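Engineer: Here you go, sequence then predicted model.
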Amino acid sequence: MEEVEVVVAHRDCATLRVGAVFLKIDSDQSRTEVEVRAMALAPIPTPEIRWREPPVLALAALPGRALGRLGHPETASSAAWVAAGATIRKLHDAPLPPFPERSRADLAAEVDGECAWLLANDVLPAEVVTRNRELADPALRPWTPVFIHGDLQVSHIFVADDEVTGVIDWTEAARGDAHYDIATLTLGHQTRLDDVLTGYGPGLDPDVIRAWWSLRCLRGIRWLIEHGFDPSLPGGEIDILKSRM
C-alpha cells in the first residue's frame, strides 16, 4: 500500500502524493480548466495527466527534484538555473494563450489595498511598506504581454542532471509581463538572477524584475496568513521586504 503524502493543503485546494501520482483537489474547477488547457498549450515539459474526475486531477510525478524551495538553502547548480531561464524563454516566446490579462490599473489598486491592510494590522513597519511600494512602482509600467506561467515558484520547476524535466501548477497561467515569471522564480534566490537571465537571453530589465519582488511580496502576505502559511519564516516574504530597505 502506497503512503499518502500531503504536499500542500488549504481551504481552496489540496495536493496529495500517492506513489508516483499527484492528486490535485480544487474547489474551483475553473482553475483546473486553466491548468489543463495551459499544459496542453505550453511548449515546455509538463506533467502527464493520468485522469480527471472533478474535483480531482491526477498527474504523473516528474523525474528529478524541485529547483529549490523558498527559505531553504540552495542546492541546484548554476547550470540548472541557466536551464530554467532558457525554458521560461520558450514559454514566453509561444503564442499567447486564450486567458485574460490583469490590467496595470487593477494590479496597482490591489497592491495599494494590500499595503493599507498591512499597515492597519501592524504586520510590518510603515517605512518597510512605504519603501517597498515605491520600489514596486516600476513593475507597473506598460508591457507587451506574453504567455506566463503566473505562479513560477522555484519549487514548481523540476530538474535532473542540470536539465528541466517539467513545470507544475499551471492554474495561474495567463497573458502577462515576462518579468513577473522571472521575479517569482528568483524570489528569495536573488543571487541566481544572473544565471536565469543568462539562460533566458536578452530583452528583460533586471530593475523591473526587482520591482516585481517587492510587488509580489506586498500582494502575497495577507493571502499566506489567511491560508495558514507564515510569511515571517526566515527567507520568506517579510524577510525579503525588509532586505530591500
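Structural biologist: Yep, it's here.

Engineer: Every contact and neighbour count from this point should use C-alpha atoms.
Structural biologist: Will do.

Engineer: helices or strands up against the helix of greatest length in the chain?
Structural biologist: When the chain is parsed with DSSP state H, its longest helix is helix 206-226. Packing partners of helix 206-226 (3 or more CA pairs under 8 Å, 6 or more residues apart in numbering; DSSP states H and E): helix 104-120, helix 126-136, helix 178-186, helix 237-243.

Engineer: could those helices go into CSV alongside mean neighbour count and distance to Gly71?
Structural biologist: Shown next, in CSV, are the helices and strands packed on helix 206-226 (neighbours: other CA atoms under 10 Å; distance: least, CA to CA, whole Å):
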stretch, mean neighbour count, distance to Gly71
helix 104-120, 15, 21
helix 126-136, 18, 20
helix 178-186, 25, 12
helix 237-243, 19, 9
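
Engineer: ok, structure two:
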Amino acid sequence: MDEVEVVVAHSERATLRVGDVFLKVDADEARMDVEVQAMSLAPVPTPQVLWRKPPALAIAAVPGTALGRLGQSSTAPPATWAAVGAAVRKLHEAPLPPWDGRRRRGPGELAAELEGECELLVAHGILPADLVTRNRQVAEAALRPWTPAFTHGDLQIDHVFVDGDEVTGIIDWSEAGPGDALFDLATLTLGHREHLDDVIAGYGTDVDLDVIRAWWSLRSLLGVRWLVEHGFDPFAPGREVDVLRSRM
C-alpha cells in the first residue's frame, strides 16, 4: 500500500498524496470553488478532478516533473523555461474568469498592506530596517494600474510540471482570478532570475522588467512574516530573504 505523504500543511489548508492521488483539505469552501472552476476554464494542462466532497478535493497527479524548487537550482534547459512562458501567455490571453478574485488587491490596497507589513517586519526584529526600506523602494514600481488578465495567482516554480519542452500540468489554482499578469511572471521566476529572459522569450511580448523585479520584492516582503508564523523558513538559502538581499 502506498504511504501517505504530507505535501504541505498549515492552519489554512493541507495537501496529502497517496500514490497518484492528491487529497486537498480546505476549510474555505469558496477557495475550493475557485480552484475547481479555474482548472476547468484555464487553457493550459491542469490536474483531473477525481471527486469533491467539501472540505476535501481529490485530484490526479499530473505527468512530468516540477520545473524546479525555490531555493534550488533548476536543471530545466532554456527551451523548457521558454515553453512555460508560452503557456503562461496563453493563460493570460484567455477570457477573464467570472469571479473577482478574493485576494486580488488594487495598487492602493497593496500600498497600505505593504506599509503595514514593513512596519511589523522591523518592529518585530524579523528583518533589518535597511533591507526593508530598500526593498520597499523597489516594490513601489509594482504599485501601478494594470489591465486584469486571467492569472494563476500563485505560480510558484514547483506548481509547474514539464516533460522535456512540454508543459504537462499546472497545479494549485486556489488563488486564480483576474490580476496583474506580471505578478504571475514574477512569482514563476522568484529566486530564479537567471531564467527570466528565457521565460520572457517564450512569453513573446515586451514586458516591464522593472515591474517584475518590483513584484519579487513586494511578494517577498508580504510573505516573510506569514511563512515564519506558519512553520516555513524564508531565511533558507535562495528563498525570500535572499531575494530581498539581492536588491541591496
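Structural biologist: Perfect, thanks for sending it. None of these values were measured; they are calculated from a predicted model.

Engineer: Superposing both, give me the TM-score.
Structural biologist: In this superposition the chains share a TM-score of 0.98, using TM-score structural alignment, normalised by the length of structure 1; 245 aligned residues with a CA RMSD of 0.8 Å.

Engineer: How far does stretch 57-77 of structure 2 stretch from one end to the other?
Structural biologist: 33 Å (CA to CA, to the nearest Å).

Engineer: hang on, Ala58 of structure 1 in a strand?
Structural biologist: Yes: the assignment for Ala58 of structure 1 (DSSP: H, G, I helix; E, B strand; the rest coil) places it in a strand.

Engineer: which parts of the longest helix of structure 1 are buried?
Structural biologist: 208-219, 221-222 (16 or more other CA atoms under 10 Å).

Engineer: what does it contact?
Structural biologist: Outside helix 206-226 of structure 1, the residues within contact range by CA atoms under 8 Å, 6 or more residues apart in numbering are 110-111, 114-115, 117-118, 129, 132-133, 135-139, 179-180, 182-184, 187, 230-231, 237-238, 240-241, 244.

Engineer: Would you check the span in structure 2 matched by it?
Structural biologist: Taken onto structure 2 by TM-score structural alignment, helix 206-226 of structure 1 occupies residues 209-229 there.

Engineer: Is Arg50 of structure 1 in a helix, a strand, or coil?
Structural biologist: Arg50 of structure 1 - assigned by three-state DSSP - is strand.

Engineer: tally of neighbours for it?
Structural biologist: 12 (other CA atoms under 10 Å).

Engineer: My read is that it contacts Val56, right?
Structural biologist: No: between Arg50 of structure 1 and Val56 there is no contact under CA atoms under 8 Å: 10.9 Å.

Engineer: Next, work out how far apart the residue nearest to the spatial centre of structure 2 and Asp184 of structure 2 are.
Structural biologist: Nearest residue to the geometric centre of structure 2 (CA atoms, centre = their mean): Asp154, 2.5 Å. When distance is defined by CA to CA, Asp154 of structure 2 is 7 Å away from Asp184 of structure 2.

Engineer: Gly64 of structure 2 now?
Structural biologist: 21 Å.

Engineer: Repeat that for Pro97 of structure 2.
Structural biologist: 16 Å.

Engineer: what does Asp242 of structure 2 give?
Structural biologist: With CA to CA as the criterion, Asp242 of structure 2 and Asp184 of structure 2 are 20 Å apart.
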